[in-house]
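# sequence isn't available, so here's the structure alone:
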């Protein structure tokens, strides 16, 4: 077999293996919890719901699998994939290995927008939570970008501006909660801000999955442009890349993905920072492979974090943002120890 023929065959093999691994993770996410459900029951429940398999199942087990755990695992996977892809794109666009939606203020702005809609009624009922989160995310990135331009060009200015923007919008969120929320609202919002998948159901998956898939598709269409950005905007422009248009499209895609995921699951840190570096260690820095790998690893990471959040303390569900930080921080430290933070340049 020629090398040209072997390459598509190898790519197809990797794709099938990734799909099998992803489906296995979804089954594990649906089976493992405080009450363990056999894998066979999970498979039979899915077969019944999707294809009318006609299996005789305990209705309680079937309800737990389909209505609670599987929908939660699907949303977790979509959130992990979207945040990881957003981190990989921002790290390339900004040529900074520390860039991610959380550090650049996008996540904090999305939280502020969502809280303003939920508690203050911003928009008079015309704005939904995802739209409020998207507006907050775009506003936050605009503030961070403007501050970085005023402070001076360079990665350090962008990171420092992102830290300042994150603190500003986190403070606005706290101010809204303190002044306007009832005690019950405050408890619910604060738990949600730590990252919470307890209330997600299939309608949430119907929003999260299309946004994650569309965002990944848009970013993949610009994979070669992202490779060019690794050499700087001047080099990208010299190669014929419409820098401003591509940058606007990609930033818009990452802001949309982040905003929707924050509106569903709250503010979840470390995924957009750690996962792209882990993916680079596996597949390298070319974005044609890096973006799908980041999406897959991010999805698996979030499913695993969700399972741990439900099982690490018997009888209690931890916020998933706590688990991503507890797992992500040591993982990032290991990456730093064994290999310096991977450069976004080739």
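Okay, I see it. No experiment lies behind these values; they were computed from the predicted model shown.

# for the rest of this, base every contact and every neighbour count on C-alpha atoms.
Fine.

# quick one: buried residues of the longest helix anywhere in the chain?
If you go by DSSP state H, the chain has its longest helix at helix 3-31. Across helix 3-31, burial judged by 16 or more other CA atoms under 10 Å covers 18, 22, 25, 26, 27, 28, 29, 30, 31.

# for those residues, which one is nearest residue 281?
Distance ranking of the buried residues of helix 3-31 against residue 281, using CA to CA, places residue 18 first at 16.6 Å.

# I figured residue 315 hits residue 35, correct?
No. Residue 315 is beyond contact range of residue 35, at 10.1 Å (criterion: CA atoms under 8 Å).

# any idea how far the nearest residue to residue 112 once chain neighbours are set aside lies from residue 116?
Leaving aside its sequence neighbours, residue 112 sits nearest to residue 173 (CA to CA, 6 or more residues apart in numbering; 5.0 Å). According to CA to CA, to the nearest Å, residue 173 stands 8 Å off from residue 116.

# alongside the first one, take a look at this:
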């Protein structure tokens, strides 16, 4: 039997059908995803060769905050187990959360600015520039400077892309994308040349691990860089939803709504590049996060960017936490580069999202 909708008592017409999960208020989604994120952080820290209980994670956090763990439901840990939680797993999980949130947020902004559903945070050649900087310092034997070199490489690629796009005329989405592709190809070729000419012995493995994306070396400095970038650059980006919604109707419509199109685009592209550069500097090149998470959120929450931006950040954080947890535990004692697992999971998920979007239309 097919269910029918009763007509309205005042108009005599059937009310419009609910939109399913899209009908859920944004605040409810934020609360749900925030709770899932907190639980994911706690339980991801418990997973690994050393069996850690959630109460021990809670106890370690309380202890390092100067509170009494036993009075607040936590366990007191031995120095060894506390070191596993606080020095090894916690900074890695927090870095994964920040990187996932930053990449998903950057992908959302890039797709809105360029009006290109296939845009991702690396569209402006940022990944290729960061890779060149990282490979250079690895080969020079100054790995401590890797985050700085990767960030500098990403900013160099951004500057080259924007200068090339600006030299070709007005900074439009099409010119920006084409300039980014050219810069990415050039920097990628330079990276390959440097590796071919100089890499020897164990440096090949170190370079390959970084190029494929890895959070294995993430410590509290990586947390400071990624979380700091997310707070300083990412939080303001979350407030640009109305501007991005205006861009969806084209430059003329955005200008009619009182937005300075060129200045806004330059500012948003620069902020996105800064955020992406900081994330790439601590994690290497991790694909698909900034591509699939915005699409998944739009299927659930609709097209309004002021809604999609915060939900994408939360979903990206949850996604990368569990992808990285799988990368370090599924093949123990061997660890898989996280970029491989995001591609293995992301490619079929993106295909399913495309098919689902087609059925919805």
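Alright, I've got the coordinates. These numbers were taken from a predicted model, which means no experiment stands behind them.

# sorry, back to before: tell me who's in contact with the residue nearest to residue 112 of the first structure.
111, 112, 115, 116 (CA atoms under 8 Å, 6 or more residues apart in numbering).

# burial of the aligned partner of the second one in the second structure, as a residue count?
This means residue 112 of the first structure. The alignment partner of residue 112 of the first structure in the second structure, by TM-score structural alignment, is residue 132. Burial of residue 132 of the second structure is recorded as 26 neighbouring residues (other CA atoms under 10 Å).

# in which helix or strand does residue 132 of the second structure reside?
Assessed by DSSP states H and E, residue 132 of the second structure sits inside helix 126-140.

# buried ones in that helix, by neighbour count?
If you call a residue buried by 16+ other CA under 10 Å, then helix 126-140 of the second structure has these buried ones: 126-139.

# counting neighbours, what do you get for whatever residue of the second structure lines up with residue 49 of the first structure?
Using TM-score structural alignment as the criterion, residue 49 of the first structure maps onto residue 64 of the second structure. Residue 64 of the second structure has 12 neighbours, counted by other CA under 10 Å.

# what separation is there between residue 64 of the second structure and residue 248 of the second structure?
Applying CA to CA to residue 64 of the second structure and residue 248 of the second structure gives a distance of 46 Å.

# the stretch 151-300 of the first structure: helices as residue ranges?
155-180, 183-193, 202-221, 223-229, 233-238, 243-265, 271-283, 287-311 (DSSP state H, counting those that start in this stretch).

# what would these look like in a markdown table with distance to residue 65 of the first structure?
Below are these laid out as a markdown table (distance: least, CA to CA, whole Å):
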| stretch | distance to residue 65 of the first structure |
| --- | --- |
| helix 155-180 | 34 |
| helix 183-193 | 23 |
| helix 202-221 | 12 |
| helix 223-229 | 37 |
| helix 233-238 | 48 |
| helix 243-265 | 20 |
| helix 271-283 | 26 |
| helix 287-311 | 13 |
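
# out of the ones you listed, nearest to residue 71 of the first structure?
Here helix 202-221 is closest among the helices of the stretch 151-300 of the first structure (CA to CA), at 5.4 Å.

# the second structure: matching residues for the closest one?
So helix 202-221 of the first structure sits over residues 220-239 in the second structure, by TM-score structural alignment.

# of all the residues in the matching stretch, which ones are buried?
Neighbour-count burial for stretch 220-239 of the second structure flags 220, 222-223, 225-227, 229-230, 233-235, 237-238 (criterion: 16+ other CA under 10 Å).

# list the contacts for residue 43 of the second structure?
residue 54.

# to residue 75 of the first structure, which of the helices of the stretch 151-300 of the first structure lies closest?
The nearest among those, by CA to CA, is helix 202-221 at 5.2 Å.

# give me the mean deviation of that closest one from the second structure.
For helix 202-221 of the first structure, the mean deviation from the second structure after alignment is 1.4 Å (mean CA distance after the TM-score superposition for the first structure).

# gap between the aligned partner of residue 290 of the second structure in the first structure and residue 85 of the first structure?
In the first structure, the residue equivalent to residue 290 of the second structure is residue 272, according to TM-score structural alignment. In this view, residue 272 of the first structure and residue 85 of the first structure are 7 Å apart by CA to CA.

# tell me which element the nearest residue to residue 126 of the second structure once chain neighbours are set aside falls in.
Spatial nearest neighbour of residue 126 of the second structure, chain neighbours left out: residue 154 (4.5 Å); criterion: CA to CA, 6+ apart. In the assignment (DSSP H and E), residue 154 of the second structure maps to helix 146-167.

# ok, residue 68 of the second structure next?
Using DSSP H and E, residue 68 of the second structure falls outside every helix and strand.

# test my guess that it contacts residue 62.
Yes. Between residue 68 of the second structure and residue 62 a contact is recorded at 6.6 Å, counting by CA under 8 Å.

# picking that back up, what residues sit buried inside the helix holding residue 154 of the second structure?
146-162, 164-165.

# name the helices or strands packed onto it?
Contact here means 3 or more CA pairs under 8 Å, 6 or more residues apart in numbering; DSSP states H and E; on that basis helix 146-167 of the second structure packs against helix 126-140, helix 173-198, helix 261-283.

# name the helices or strands packed onto the first one?
Using 3+ CA pairs under 8 Å, 6+ apart as the contact definition, the elements that helix 126-140 of the second structure packs against are helix 146-167, helix 173-198, helix 203-211, helix 261-283.

# make CSV out of those and add distance to residue 308 of the second structure.
Shown next, in CSV, are these (distance: least, CA to CA, whole Å):
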stretch, distance to residue 308 of the second structure
helix 146-167, 25
helix 173-198, 21
helix 203-211, 29
helix 261-283, 16
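
# of the ones you listed, which is nearest residue 90 of the second structure?
Closest among these, using CA to CA: helix 261-283, at 15.2 Å.

# tell me which element the nearest residue to residue 198 of the first structure once chain neighbours are set aside falls in.
Leaving aside its sequence neighbours, residue 198 of the first structure sits nearest to residue 72 (CA to CA, 6+ apart; 7.6 Å). Following DSSP H and E, one finds residue 72 of the first structure within helix 71-93.

# that helix aligns to what range in the second structure?
The alignment of helix 71-93 of the first structure onto the second structure (TM-score structural alignment) covers residues 91-113.

# buried residues of the matching stretch, list them for me.
For stretch 91-113 of the second structure, a neighbour-count test (16+ other CA under 10 Å) marks 91-113 as buried.
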